[in-house]
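Asks: the following comprises the amino acid sequence and a computationally predicted model.
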Amino acid sequence: MNVALWIAAGLLAAVALAGGISKTFIPKARLAAQHGGEWTQDASSGFVKSLGVLELLAAVGLILPAVLDIAPVMVPVTSACWIALMVGAMITHGRLGQYKLVLVNAVYLAIAAFIVWGRFGPWSFSS
């Protein structure tokens, strides 16, 4: 199960890294022109970039604390924060009628919930 939790964290970190890089470094107008990025039309550039930075921090927080054994509790804490982010993403995409993206966000939420359950529970780094 420990390996499954590491794989889940790695997968979620890759998703967060990709999303963070795109939101942080790609201009808002270009994001808005792509499928799934329509929500950025009504958001400020600062808000979009802030979400990107949060996703970059999530990518780091899902892996580095456990690898370096410095505050490994941050892995499930980061996963819990990711759940909150995905709830917001699901609401946003749902309002735009992008139900396939709501489903994708729900899968990411489920992966994060698995990490929270496993790392706060039976396979915590402290046990």
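Replies: Yep, that arrived.
Asks: all contacts plus neighbour counts: C-alpha atoms, from now on.
Replies: OK.
Asks: enumerate the positions of stretch 39-49 that are buried.
Replies: Going by neighbour count (16 or more other C-alpha atoms under 10 Å), the buried part of stretch 39-49 is 39-40, 45, 48-49.
Asks: centre of the chain to that stretch, how far?
Replies: Here the centre of mass of C-alpha atoms in stretch 39-49, compared against the chain's by C-alpha atoms, centre = their mean, to the nearest Å, lies 17 Å away.
Asks: what's next to it, contact-wise?
Replies: With C-alpha atoms under 8 Å, 6 or more residues apart in numbering as the test, stretch 39-49 has contacts from 23-25, 28-29, 31-32, 92-93, 96.
Asks: got it, and stretch 113-121?
Replies: For stretch 113-121, using C-alpha under 8 Å, 6+ apart, the contacting residues are 5, 8-9, 73, 75-77, 79-80, 83, 124-125.
Asks: hmm, 7 Å instead?
Replies: Judged by C-alpha atoms under 7 Å, 6 or more residues apart in numbering, the contacts made with stretch 113-121 from elsewhere in the structure are 5, 8-9, 76, 79-80, 124-125.
Asks: what about versus this one:
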Amino acid sequence: MNVAYWIVAGLLAAFYLYGGGLKVVRSRERLRPMMAWVDSVPVPAVRALGVVEVLGATGLLLPPLTGVAPWLAPAAATGFVILQIGATGVHLRLGDRQVAMNIALVLAAAVTVPLATLRL
């Protein structure tokens, strides 16, 4: 289970560190080609979402590595499940039916929750 956790959590963390980092530092114009939804959300909300994603990715990795507050790992994975359910809703509301990545991220985060819990 330990190896499975690190594989899934590592992939999730890499995805969210990258995507969240872009949301924090890029302008709306530079985000638009890969994230069309940014036009429907205020820039401060996009930045806040990016910070949440970076913090969540950190929460998947650091607590298990350090042994400090290990309950944060399943909490971060649960947060990503909630985040992606909301993201799927936003995409569908805006008429974007290409939600396969969102569904894959929900499933990956949902698998990570029990794996992280078993590590406690």
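Replies: Ah, there it is. If you're wondering where the values come from, they're calculated on a predicted model, not measured in any experiment.
Asks: TM value for the aligned chains?
Replies: Here the TM-score for the pair of chains, by TM-score structural alignment, normalised by the length of the second structure, is 0.94; 120 aligned residues with a C-alpha RMSD of 1.1 Å.
Asks: can you put the buried residues of stretch 39-49 of the first structure in a markdown table and add distance to residue 61 of the first structure and secondary structure?
Replies: Compiled in a markdown table, those are given as follows (distance: C-alpha to C-alpha, whole Å; DSSP: H, G, I helix; E, B strand; the rest coil):
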| residue | distance to residue 61 of the first structure | secondary structure |
| --- | --- | --- |
| 39 | 26 | helix |
| 40 | 25 | helix |
| 45 | 24 | helix |
| 48 | 20 | helix |
| 49 | 18 | helix |
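Asks: burial of residue 54 of the second structure, as a residue count?
Replies: The criterion is other C-alpha atoms under 10 Å. On that basis, residue 54 of the second structure has 23 neighbouring residues.
Asks: onto which residues of the first structure does the helix or strand hosting it map?
Replies: Using DSSP states H and E, residue 54 of the second structure falls within helix 43-66. Using TM-score structural alignment, helix 43-66 of the second structure lines up with residues 45-68 of the first structure.
Asks: and that stretch, how far from the chain's centre?
Replies: On the basis of C-alpha atoms, centre = their mean, stretch 45-68 of the first structure sits 8 Å off its chain's mean C-alpha point.
Asks: how about it: buried residues?
Replies: Going by 16+ other C-alpha under 10 Å, stretch 45-68 of the first structure has these buried residues: 45, 48-49, 51-63, 66.
Asks: for stretch 10-29 of the first structure, same thing?
Replies: Taking 16+ other C-alpha under 10 Å as the basis for neighbour counts, the residues of stretch 10-29 of the first structure that come out buried are 11-17, 19-20, 22-24, 28.
Asks: just give me how far that stretch sits from the chain centre.
Replies: Between the mean C-alpha point of stretch 10-29 of the first structure and the mean C-alpha point of its chain there is a distance of 9 Å (C-alpha atoms, centre = their mean).
Asks: what of stretch 101-119 of the first structure?
Replies: Stretch 101-119 of the first structure sits 9 Å away from the centroid of its parent chain (C-alpha atoms, centre = their mean).
Asks: equivalent analysis for stretch 35-42 of the second structure, please.
Replies: The chain centroid and the centroid of stretch 35-42 of the second structure are separated by 17 Å under C-alpha atoms, centre = their mean.
Asks: got the end-to-end distance for it?
Replies: Across stretch 35-42 of the second structure, the terminal residues are separated by 13 Å (C-alpha to C-alpha, to the nearest Å).
Asks: thank you, goodbye.
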